[in-house]
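S.K.: Have a look at this fold, sequence not included:
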């Protein structure tokens, strides 16, 4: 930038015709003479009133995101700067907190306080944000566009700081690990640290990529950790797998997912039709059936494992099935990107040792239910933060977009929509942090008995708020809100993918009913009006 020439505004104004077209954007001078015929919006747009040779900053930001100027093919069009002036608009800065109101939760905002977060949490947040911005963000944008799985290099980087292990929350699985280069000790790590990780990943703004980044592990590995034998978890080579399952998964080298849902069985686990029968010698399970909508189920890796729900002679049983002979996967096309690896998983006479049983035979419902609270809480963490991303996009847009000669923010109807978005996001974060505090101060058994209803309500409320926010954001962005590129790309993506959050982990109606039933069980017998 130091080698660029400086021009007066008068000098720039002389370049104002076809074949000799210069403009100013944020104190930077661009030569569009050869680019005009290639402009995606057509050549005539560049020759509107007050654009040729003039300051086109307002016109540009009414049509384009700042990141456009940072792309190499457009950055090289800059030929200089305006003498005596400095650019005022700042693009994305790795690791930085947003200055846009309500774009960050209050505990990260200047002048605000929180009883929940310690200095260690703040140090941890800074490190995680820098890590995500440096190693994850760009890959998320690229993979969401091409539908491929997250890059192995990202998994490897995450493995180096034990990111994968931390995504499962506090527990014995962290013992002896160096977490985020030693910022937090395994014994210190709590649910607020995990909340930070989940919410920082969400800032990439790509729902499918978020699931592709080992979303299947978050729900598929806990049953192994909590109900698998020590041999199965650590030294599985002599049992069924040619690798050490947990260390390799934490390193990002091997993968695991949860295979429960079927075409005939979603929330109703009792409807599962995949069967597991004992071999004549009683040493193996023989598994047949097909699973559907399995996150991370379809990848190019042989070394995948499936935490699989099966119907057995004793009832519902969960079995760890390695990807091998008789296991096949096929991608399912959904309304968000293929990077999540959503799949059909077919088992045809798949034989696995009975030692791969997780928990007791016929006790699979307890294996699955044990992780439901954590799964729903993780989704609430994601939902709360993703709504702030939408709020940030909307606030920027209504400030820079003009209609009828005035900014959108001047319209009361627009301000009302934004007010509803902010109120929902703030109330959701407050409820979420309260639940997180309870989790930190309860045993796992206490969480199961006291928080199941609360977390069901929280998950229902978060996705209801999210769908309202998505709908209003599209209305504010107009046609751009349904366009997959350009100004409204994050809004379009959010609106298109938000139904997943409303279904995964339990549909809103099912969770609301669960919460009420939990409340009715706790009703005192002598309560009367």
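M.R.: That came through fine. Here the structure is a predicted model, which means the values were calculated and not measured.
S.K.: CA only for contacts and neighbour counts going forward, please
M.R.: OK.
S.K.: Which neighbouring elements make contact with the helix or strand containing residue 196?
M.R.: Using DSSP states H and E, residue 196 sits in helix 191-202. On a contact count with 3 or more Cα pairs under 8 Å, 6 or more residues apart in numbering; DSSP states H and E, helix 191-202 meets helix 119-131, helix 372-400, helix 412-440.
S.K.: got the contact list for the next helix or strand after it?
M.R.: Using DSSP H and E, the helix or strand that follows helix 191-202 in sequence is helix 207-212. Helix 207-212 is contacted from outside by 140, 143-144, 149-150, 201-202, 295-296, 336-341, 493-494, 497, using Cα atoms under 8 Å, 6 or more residues apart in numbering.
S.K.: Just confirm residue 69 is within a helix.
M.R.: Yes. Under DSSP: H, G, I helix; E, B strand; the rest coil, residue 69 falls within a helix.
S.K.: Near the nearest residue to it once chain neighbours are set aside, how many residues? Count them for me, please.
M.R.: Of all residues not flanking residue 69 in the chain, residue 75 sits nearest, at 5.6 Å (Cα to Cα, 6 or more residues apart in numbering). Residue 75: 12 surrounding residues under other Cα atoms under 10 Å.
S.K.: Kindly report the same for the one 3 residues further on.
M.R.: Burial measure for residue 78: 20 neighbouring residues, criterion other Cα under 10 Å.
S.K.: Pasting the second one now:
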């Protein structure tokens, strides 16, 4: 199975490219320096229907599925945006699905506990609020089962104590879907910013993804209404695992799309740049290097599309998702390095778009489960 390119999806690509050209490119460098994207960008993306792609109209989204979300991610980066922009603008892609699934639906119905949908999902998809997902802890890394942030039941509330780190959009988020230990398992709670005892710590400075704010979070005797529980108690671990596929495929998409963009940038540079009286592209060594880069990027894209199509069809392809992420990340790492090298000294300057992609690409083999974790999943899929 491969991704079907329908007229609607071609229009979605055109809409995304126009959005990036008009609303992003004139400001992206400023956002990189500021360390975040403005809240107004969420509202603008929502108004034209981009923010809600992949979420049903009945819950405030724009419709479409995982494959449509992949198209938006791909086009944002290939139009000159960045994976950091995707992380900042579409954090709700990891903050909301757990809520919708726990309401007894995927993302195409409004049945279930309406207060969670009405209070968190609809305003986020409308671009008026921002949500984040808080799982990772300072000493936990990828060990989801070892979460130490605890929630103790006290009547109609949970009392939460603990800390989280590396939280994407944690500075700007109005609420955080938070994984906590409830004794016999993990539970997800939606915690509002401003709740007494909930502190947003320092802004974390990073190698890349500069326009995507990242924070440490602290919870000291934070009282969270039981009504803000996502699903039943002790179902959080399974919920997190079930939604890893979409997150990992998004990162895989960011990886191959970054590689494709860097191939385009390097090709353009090598056609325009001359050394010793000849364009770089006239040299066989350079042409062959570009051909290899193009092949790696296109092969990764093709495989990610195949796996994403299977996931969208409901197939349990955990191993294949892990392989898709690793294939795309490896292709991206090789291509962005080669692209920067071909740009020479200019590629090392902040003025060069390829420099930003070089920095941003490094997180893709870490986020959503490291390359090593993916290899362990693959090995288990092989029966090892």
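M.R.: Received it, and whenever you're ready, just let me know what you need. No experiment lies behind these values; they were computed from the predicted model shown.
S.K.: Redo the helices and strands packed on helix 191-202 of structure 1 as a markdown table? Include distance to residue 263 of structure 1 and mean neighbour count.
M.R.: Output for those, formatted as a markdown table (distance: least, Cα to Cα, whole Å; neighbours: other Cα atoms under 10 Å):
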| stretch | distance to residue 263 of structure 1 | mean neighbour count |
| --- | --- | --- |
| helix 119-131 | 38 | 17 |
| helix 372-400 | 20 | 22 |
| helix 412-440 | 32 | 17 |
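S.K.: Can you lay out those as a markdown table showing distance to residue 57 of structure 1?
M.R.: Below are these laid out as a markdown table (distance: least, Cα to Cα, whole Å):
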| stretch | distance to residue 57 of structure 1 |
| --- | --- |
| helix 119-131 | 30 |
| helix 372-400 | 10 |
| helix 412-440 | 24 |
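S.K.: Ok, which of those helices comes nearest residue 365 of structure 1?
M.R.: helix 372-400 (10.8 Å; Cα to Cα).
S.K.: quick one: that closest one aligns where in structure 2?
M.R.: Helix 372-400 of structure 1 lines up with residues 244-272 of structure 2 when matched by TM-score structural alignment.
S.K.: Can you give the distance of the matching stretch from its chain's centre?
M.R.: 14 Å (Cα atoms, centre = their mean, to the nearest Å).
S.K.: same deal with stretch 263-272 of structure 1?
M.R.: With Cα atoms, centre = their mean, you get 26 Å for stretch 263-272 of structure 1.
S.K.: before we move on, what about stretch 195-215 of structure 1?
M.R.: 3 Å.
S.K.: What's the local residue count around whichever residue in structure 1 pairs up with residue 85 of structure 2?
M.R.: Aligned by TM-score structural alignment, residue 85 of structure 2 pairs with residue 209 of structure 1. Residue 209 of structure 1: 30 surrounding residues under other Cα under 10 Å.
S.K.: The nearest residue to residue 300 of structure 2 once chain neighbours are set aside is in what secondary structure piece?
M.R.: The shortest distance from residue 300 of structure 2 to any non-neighbouring residue, by Cα to Cα, 6+ apart, is to residue 328 (5.0 Å). Applying DSSP H and E as the criterion places residue 328 of structure 2 in helix 318-343.
S.K.: By how much does the following helix or strand past that helix deviate from structure 1 on average?
M.R.: The first helix or strand that comes after helix 318-343 of structure 2 along the chain, using DSSP H and E, is helix 353-361. Its aligned residues in structure 1 lie a mean 1.4 Å from helix 353-361 of structure 2 after superposition (mean Cα distance after the TM-score superposition for structure 1).
S.K.: so helix 353-361 of structure 2 matches what in structure 1?
M.R.: With TM-score structural alignment as the criterion, helix 353-361 of structure 2 aligns to 490-498.
S.K.: Contacts for the matching stretch, please.
M.R.: 205-208, 335-336, 390, 393, 463, 466-467, 470-471, 473-474, 477, 480-484.
S.K.: 10 Å instead?
M.R.: Outside stretch 490-498 of structure 1, the residues within contact range by Cα atoms under 10 Å, 6 or more residues apart in numbering are 144, 204-208, 334-337, 383, 386-387, 389-391, 393-394, 463-464, 466-474, 476-477, 479-485, 488-489.
S.K.: Could you do stretch 474-482 of structure 1 as well?
M.R.: In contact with stretch 474-482 of structure 1 (Cα under 10 Å, 6+ apart) are residues 63, 393-394, 397-398, 401, 408, 413-415, 417-418, 469-473, 483, 486-496.
S.K.: re the thing from before, residues touching whatever residue of structure 1 lines up with the residue nearest to residue 300 of structure 2, list them.
M.R.: Matched to structure 1 by TM-score structural alignment, residue 328 of structure 2 sits across from residue 462. Neighbouring residues of residue 462 of structure 1 by Cα under 10 Å, 6+ apart: 379-384, 387, 424-425, 427-429, 431-432, 456, 501-502, 508.
S.K.: follow-up on the earlier one: ok, the residue nearest to residue 69 of structure 1 touching residue 25?
M.R.: No. Applying Cα atoms under 10 Å, one finds residue 75 of structure 1 not in contact with residue 25, separated by 11.6 Å.
S.K.: what sits in contact with each of those two?
M.R.: By Cα under 10 Å, 6+ apart, the residues touching both residue 75 of structure 1 and residue 25 are residue 69.
S.K.: Identify the residue of structure 1 aligned to residue 206 of structure 2.
M.R.: So residue 206 of structure 2 corresponds to residue 334, using TM-score structural alignment.
S.K.: Find the residue closest to its match in space, skipping its chain neighbours.
M.R.: residue 342 (7.9 Å).
S.K.: Which position in structure 1 pairs with residue 221 of structure 2?
M.R.: Under TM-score structural alignment, residue 221 of structure 2 pairs with residue 349 in structure 1.
S.K.: tell me the secondary structure for its match?
M.R.: Once three-state DSSP is applied, residue 349 of structure 1 turns out strand.
S.K.: follow-up on the earlier one: what subset of the contacts of stretch 490-498 of structure 1 is buried?
M.R.: 144, 204-208, 336-337, 383, 386-387, 389-391, 393-394, 463-464, 466-467, 469-474, 476-477, 480-483, 488-489 (16 or more other Cα atoms under 10 Å).
S.K.: The match of helix 372-400 of structure 1 vs structure 1, mean deviation?
M.R.: Mean deviation for stretch 244-272 of structure 2: 1.0 Å (mean Cα distance after the TM-score superposition for structure 1).
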